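S.K.: Next comes the sequence, and after it the predicted model I'd like to discuss.
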Amino acid sequence: MHPRAAEFAERARERYGVDVEVLEFEAGTETAAAAADALGCETGAIASTIVVSLSGGERDGTLVAAVTSGANRLDLDAVADHFDADAAEMGDPDRICEVVGWSIGGVPPIGHDAALPTAFDPTLTGYDTVYGAAGTPSAVFAVDPERLAELADATVVDLTE
């Protein structure tokens, strides 16, 4: 197992008391479509973690996370409104790695270095099992979506287009 995927599994166990089975794929799972193809599931069952930077207001510069269904596109205006900011934009990859502890393409929905306010796409709750990144662009883990929202301390709210 890749060392970062092993680190993710260890964090899940230590922080949340959850044993996750990490699935790794040679072809990579950087996009929701690639992950769904590798897993043989619907794109909608992929729980993509997108880190966004807020601007304006009291939360200027704050990073937040949105765990969205791979079938949906995140609406940055809705993110800004939800988190009471003037605007929102995709987070800077270097800053995400520095603050969150994971690189783009492998950012898991839980186990970050810093706690992030998190929104959770209600579309994911329509699946029995969803798959989130497990620390690398080629690793995922399976989880019940309601349990994932709970572990991520996420608010279930539709912030998609």
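M.R.: Ah, there it is. Numbering: from 1, shown residues only.
S.K.: make it CA atoms for all contacts and neighbour counts henceforth
M.R.: OK.
S.K.: Isn't residue 128 up against residue 147?
M.R.: No: counting by CA atoms under 8 Å, residue 128 does not reach residue 147; the two are 10.6 Å apart.
S.K.: Which element, helix or strand, includes the spatially most central residue of the chain?
M.R.: By CA atoms, centre = their mean, the chain has its centre lying nearest to residue 49, at 2.0 Å. Element membership of residue 49 [criterion: DSSP states H and E] is strand 46-55.
S.K.: Which strands or helices does the next helix or strand after that strand pack on?
M.R.: Later in the chain than strand 46-55, the nearest helix or strand by DSSP H and E is strand 63-69. With contacts defined as 3 or more CA pairs under 8 Å, 6 or more residues apart in numbering; DSSP states H and E, the packing partners of strand 63-69 are strand 46-55, strand 118-120.
S.K.: Which stretch among those approaches residue 91 most closely?
M.R.: For these, the distance to residue 91 is smallest for strand 46-55, at 4.5 Å, taking CA to CA.
S.K.: Outside of the closest one itself, list whatever touches it.
M.R.: Residues from elsewhere that reach strand 46-55 (CA atoms under 8 Å, 6 or more residues apart in numbering): 32, 35-36, 60-71, 80, 85-92, 96, 107-109, 124, 130-133.
S.K.: before we go on, here's another structure to hold up against the first:
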Amino acid sequence: MTSPAAAHPLFAAALAELGVEVEVRRFPAATRTAAQAAEAVGCELSQIVKSLIFAADGEPVLVLMDGSSRVDTERVRAELGAERVGRADAAVVRETTGYAIGGVPPFGHRTRTRVLADRGLLDHDVVWAAAGDPHTVFPMEPKTLIAHAGGSVVDVREVREAPSS
């Protein structure tokens, strides 16, 4: 366990600007995937916040999703009224956020983007998100995290079909 100083400098500056103090945990092994992060933290996979950048008609959009779910791009498209939605490539993610894939925090980005937060994040008292690099995470109450991200709560999780009997 470490202090906010363990966070990426861009994210640490965002925390300071918001006047928010969080406990940033640094791990020796990377936590690039939600499963790796959940194992390192010792929490449920669904308590990990994935910060994913999509391109909606060429414009970057941040989607916050729980670690055990997948984003339904068709639902994102409908939510945004866009014609096309797809995953942004690594260069667009870094250019938009200032961070590499696997370490993107839910707020504190280089540029302001539209943020969609899946309602499933609200199922938990505490969620864990990246603090700017693949070795760091921090805990926060979901409503607070979504508010700091400027997110709209929406339903964009992929719905799995129940097997027919």
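M.R.: Received, thanks. Since the structure is predicted, the reported quantities are computational estimates derived from the model, not experimental observations.
S.K.: The strand holding residue 49 of structure 1 versus strand 63-69: what angle between them?
M.R.: 150 degrees (axes from the mean of the first three to the mean of the last three CA atoms, to 10 degrees).
S.K.: Okay, strands next: where are they in structure 2?
M.R.: 25-26, 48-56, 59-66, 85-87, 114-118, 127-130, 136-140, 152-154 (DSSP state E).
S.K.: Pick the most buried one from the ones you listed.
M.R.: Compared across the strands of structure 2, strand 127-130 shows the largest average neighbour count, a mean of 28 (mean count of other CA atoms under 10 Å).
S.K.: In structure 1, which residues correspond to that strand?
M.R.: Using TM-score structural alignment, the residues of structure 1 aligned to strand 127-130 of structure 2 are 130-133.
S.K.: what's the mean gap between that stretch and the aligned bit of structure 2?
M.R.: The superposed stretch 130-133 of structure 1 is, by mean CA distance after the TM-score superposition for structure 1, a mean 0.5 Å from where its aligned residues fall in structure 2.
S.K.: now that stretch: how far from the chain's centre is it?
M.R.: 8 Å (CA atoms, centre = their mean, to the nearest Å).
S.K.: Same check on stretch 66-83 of structure 1?
M.R.: 11 Å.
S.K.: Kindly report the same for stretch 121-139 of structure 2.
M.R.: What separates the centre of stretch 121-139 of structure 2 from the centre of its chain is 8 Å, taken as CA atoms, centre = their mean.
S.K.: now swap in stretch 95-113 of structure 1 and tell me
M.R.: With CA atoms, centre = their mean as the basis, the mean position of stretch 95-113 of structure 1 lies at 9 Å from the chain mean.
S.K.: so where is it in structure 2?
M.R.: Using TM-score structural alignment, stretch 95-113 of structure 1 pairs with 92-110 in structure 2.
S.K.: measure that stretch end to end?
M.R.: 12 Å (CA to CA, to the nearest Å).
S.K.: contacting residues around it?
M.R.: 10-11, 13-15, 31-33, 49, 51-53, 60, 64, 90, 111, 129-136, 145-146, 148-149.
S.K.: do the same with stretch 145-153 of structure 2
M.R.: By CA under 8 Å, 6+ apart, stretch 145-153 of structure 2 touches 106, 107, 108, 114, 115, 116, 117, 118, 119.
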